[in-house]
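Participant: predicted structure and sequence below. I'll ask about it afterward.
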Amino acid sequence: MSKFLERHLTEVEHALSLQADAVERMVQAAYEGLRERCLGTAAAVLDSEAELNRSEVDIEERCLELLALHQPVAVDLRRVAATLKINGDLERIGDLALNLAERTEDLARIPHVAVPAELETMVERAIEMLRDAHSAFVHVDEELARSVRLRDDEVDALNRGIIASLTKQMAAEPQQVEGLLHVFSASRIIERIADHATNIAEDVMYLAKGEITRHRWVKQSA
């Protein structure tokens, strides 16, 4: 591998790492807004999302340039492929962070609707998964990536429990349906954030070993 290719690969991976930091801050801001039930959260996250979108396009263009000019092979090709895929997942998490911030705004206007403690636990778990998936990418840590993938089951279980509880509450208190639907939506958004963190972890596993593990573990656990 040429020094030129290695330098540019390292630069793009560093840009992706900064992207992951920014996305984590967006999810954290949405979470804090949810916890504090404060207005203004969506506007702050929206400002971050605009920069995130610009960065996502820049990283993609740099990856495509590397593919066109250097035609990397073996592990270098995996590095570029993983960067492209993780870049897309991070952009989607940024979108979901904005969606969560919007639900936060809605709930701040309906203070009598309680936010379940399990929902806050879900956010904490999703942020931990995102942070560890990022760390796994930086260090090409297959075992840490694998642990992120396994933790997705906990978030899924929390989401199912929240939805079941909300469904019963809506039936018992139809006057609360509007507010409870915002909680329902927030839970689904958080579950999707965890899914994308899982995608990133699976891409790290591909980077480490060159084996695509996506979907296989679902079949094995069924």
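Facilitator: Perfect, thanks for sending it.

Participant: okay, CA-based contacts and neighbour counts for the rest of this
Facilitator: Will do.

Participant: how many residues are close by Ala201?
Facilitator: Residues near Ala201, counting by other Cα atoms under 10 Å, number 33.

Participant: and it, how far from Val218?
Facilitator: According to Cα to Cα, to the nearest Å, Ala201 stands 14 Å off from Val218.

Participant: over to Ala101?
Facilitator: From Ala101 to Val218 the distance is 30 Å (Cα to Cα).

Participant: ok, now which ones touch the nearest residue in space to Leu144 that is not next to it in sequence?
Facilitator: Nearest residue to Leu144 in three dimensions, chain neighbours excluded: Ala136, at 5.7 Å (Cα to Cα, 6 or more residues apart in numbering). By Cα atoms under 8 Å, 6 or more residues apart in numbering, Ala136 lies in contact with 142, 144-145, 201, 204.

Participant: between Ala101 and Val218, which one's more packed in?
Facilitator: More neighbours surround Ala101 than the other of Ala101 and Val218, with 31 against 9 (other Cα under 10 Å).

Participant: try this one next to it:
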Amino acid sequence: MRRIYDDELKSMHAQFTKMGLMVNENILLAVKAFINHDKEAANRVKKNDKAINNIELEIEEMCFKLIALQQPVSSDLRSIVTVMKASSDLERMGDHAVSIARSVIRVKELHNKRIPLVEGKIAEQAEVVKDMVEDSLDAYIRIDVEAAYTIAETDTKVDDLFVEINKLCLKEMAKDAEVVPGGTDYIAVSGYLERIGDYVTNICERIVYLKTGELSELN
């Protein structure tokens, strides 16, 4: 029975990792779609999100089944609760990728004037977020608390870029009224990336909880 239970736990963790990779790919696709004004790619982001939502429901069902049928010991229960909470964070990250995709479609339809400097900063912010997501998944697999703290600290860079992008947009919008609609979208997209960074920090907090049993705010 224990072997079967361990296999089910491994399957749960594998599904969570799979979901994380899917979310990360969709975030990157959404940002590339936004920078390239690629409406087709934006629609793919929206389509991919349905698969992400489905896998989250599968994970939730697996977790409830493990709790209801296996009566897990405290360490295993902590692991199950961690996956439930962290998969919810991943789902919200996926929702923000969809919000970025919707901005793409709006920008494409309105033919907004672009600000290349800001687009470069958004690409830079997205790269930091991508690394945070990938590193957090790796830290989760290894239950690496030190890595979790380091990743959470990186979120400060995401926040700083959000502030910088806001200032750049406001400066350009003040000089040229034609960039106001596009500038508003740049600020929104950067804000979505900033919130994704916050959710990655939440996952890092789950990693610390998984290892220590203690809830800590890392940022």
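Facilitator: That came in fine, so what should we check first? What you see is a predicted model; the values in this text were computed from it and never measured.

Participant: TM-score of the superposition?
Facilitator: TM-score for the superposed chains, counting by TM-score structural alignment, normalised by the length of structure 2: 0.92, backed by 216 aligned residues with a Cα RMSD of 1.6 Å.

Participant: pick the one among the contacts of Ala136 of structure 1 closest to Asp47 of structure 1.
Facilitator: Nearest to Asp47 of structure 1 out of the contacts of Ala136 of structure 1 is Ala201 (Cα to Cα; 27.1 Å).

Participant: map the closest one onto structure 2.
Facilitator: In structure 2, Ala201 of structure 1 lines up with Cys204, judged by TM-score structural alignment.

Participant: which ones are touching that match?
Facilitator: Taking Cα under 8 Å, 6+ apart as the criterion, Cys204 of structure 2 is in contact with 136, 140, 145, 148-149, 151-152, 218.

Participant: and for structure 2, the residue most distant from the center?
Facilitator: Met1 (35.6 Å; Cα atoms, centre = their mean).

Participant: and the gap between that one and Asp7 of structure 2?
Facilitator: From Met1 of structure 2 over to Asp7 of structure 2 the distance is 10 Å, taken as Cα to Cα.

Participant: do the same with Met62 of structure 2
Facilitator: Remark: distance between Met62 of structure 2 and Asp7 of structure 2 (Cα to Cα) = 12 Å.

Participant: pick out whichever of the two has more residues nearby.
Facilitator: Between Met62 of structure 2 and Asp7, counting by other Cα under 10 Å, Met62 is the more crowded of the two (19 against 12).

Participant: for the more buried one, give me its contacts.
Facilitator: Here Met62 of structure 2 is in contact with Met12 (Cα under 8 Å, 6+ apart).

Participant: the one 4 residues further on now?
Facilitator: Shown in contact with Leu66 of structure 2 (Cα under 8 Å, 6+ apart): 5, 8-9, 72, 80.

Participant: number of residues surrounding Asp38 of structure 2?
Facilitator: Neighbourhood size, Asp38 of structure 2 [other Cα under 10 Å]: 19.

Participant: show me the two of the contacts of Cys204 of structure 2 that sit farthest apart.
Facilitator: The largest distance within the contacts of Cys204 of structure 2, taken as Cα to Cα, falls between Tyr140 and Leu218 and amounts to 15.3 Å.
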